[in-house]
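Q: one predicted model, sequence on top.
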Amino acid sequence: MAKDDFNSITGLPEELGIDEDLGRTEQRLTIRIEKRRYDKPVTIVEGFDTDSANLKELASELKRKMATGGTIQDEAIELQGNHRERVGEVLREKGYAVE
């Protein structure tokens, strides 16, 4: 292997794809609930590093798993309803650090 085939930070081969996993664990995500119009709860997930996280893909997966609607606003994922516990579980399974 050439020297360029190794990650400059970890020293591991690039083909392992460890950069994406490291990027997830370094992010500290917060999940909070906000009351919106007519006292409807909205779950908001914030703290993404937009360089390493594909928000559109992650939001789509969360909406599908929670069986709810949602959107991306100001680099945060918003889901209709109170899904704090379940969203935290799903994000931890994907390797994110959730506060």
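A: Structure received. Owing to the predicted nature of the structure, the values given are computational and were not obtained by experimental measurement. Residues are numbered from 1 along each chain as shown.

Q: CA only for contacts and neighbour counts going forward, please
A: Will do.

Q: what are the boundaries of the strands in the chain?
A: 28-35, 41-46, 70-73, 76-80, 97-98 (DSSP state E).

Q: list of residues touching the last one?
A: Under the criterion Cα atoms under 8 Å, 6 or more residues apart in numbering, residues 24-31, 88, 91-92 lie in contact with strand 97-98.

Q: one more structure, for comparison:
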Amino acid sequence: MADDDVFENVPDVGEDLARAEQRLTVRVERRTYNKPVTVVEGFDPDAVDVRDIGTQLKKRLGAGGTVKDTSVEVQGDHEDRVRDILTEMGFAVED
């Protein structure tokens, strides 16, 4: 019994803590032909998987986009919805 780890089934809080410590900004830019693009910046690529977060955002919004080193771009004006989704994921989003 002494060898049993009582914390064995407790989820790792490292990534949750890393998410909460990041300060993300969300804005909408107008690109070619006045098309809106929602840009999320401020990810720490060493703390979270930016590619995975970009995939989740694009899937939940039903939109295309791209992932860069520390940012995610989603086609369309999704500023409010992106803020809500990121907050659900545990990120702090600046106003």
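A: That came through fine. Everything quoted here is computed from the prediction, not taken from an experiment.

Q: and the strands of the first structure, which is most packed in?
A: strand 76-80 (a mean of 22; mean count of other Cα atoms under 10 Å).

Q: how much space between Ala97 of the first structure and Gly81 of the first structure?
A: Applying Cα to Cα, to the nearest Å, the value for Ala97 of the first structure to Gly81 of the first structure is 22 Å.

Q: now for Asp21 of the first structure: which residues touch it?
A: Asp21 of the first structure neighbours (Cα under 8 Å, 6+ apart): Gly95.

Q: counterpart of it in the second structure?
A: In the second structure, the residue matched to Asp21 of the first structure (TM-score structural alignment) is Asp16.

Q: please apply the same query to Thr30 of the first structure.
A: That one, Thr30 of the first structure, aligns with Thr25 by TM-score structural alignment.

Q: was I right about that match contacting Gly42?
A: Yes - contact status for Thr25 of the second structure versus Gly42: in contact at 6.5 Å, counting by Cα atoms under 8 Å.

Q: what's the neighbour count on the equivalent of Gly76 of the second structure over in the first structure?
A: Aligned counterpart of Gly76 of the second structure in the first structure: Gly81 (TM-score structural alignment). Under the neighbour criterion other Cα atoms under 10 Å, Gly81 of the first structure is assigned a count of 18.

Q: tell me the contacts of Asp49 of the second structure?
A: By Cα under 8 Å, 6+ apart, the contact list for Asp49 of the second structure is empty.

Q: need the counterpart of it in the first structure.
A: Using TM-score structural alignment, the equivalent of Asp49 of the second structure in the first structure is Asn54.

Q: distance check, that match against Glu34 of the first structure.
A: For Asn54 of the first structure, the distance to Glu34 of the first structure - Cα to Cα - is 23 Å.
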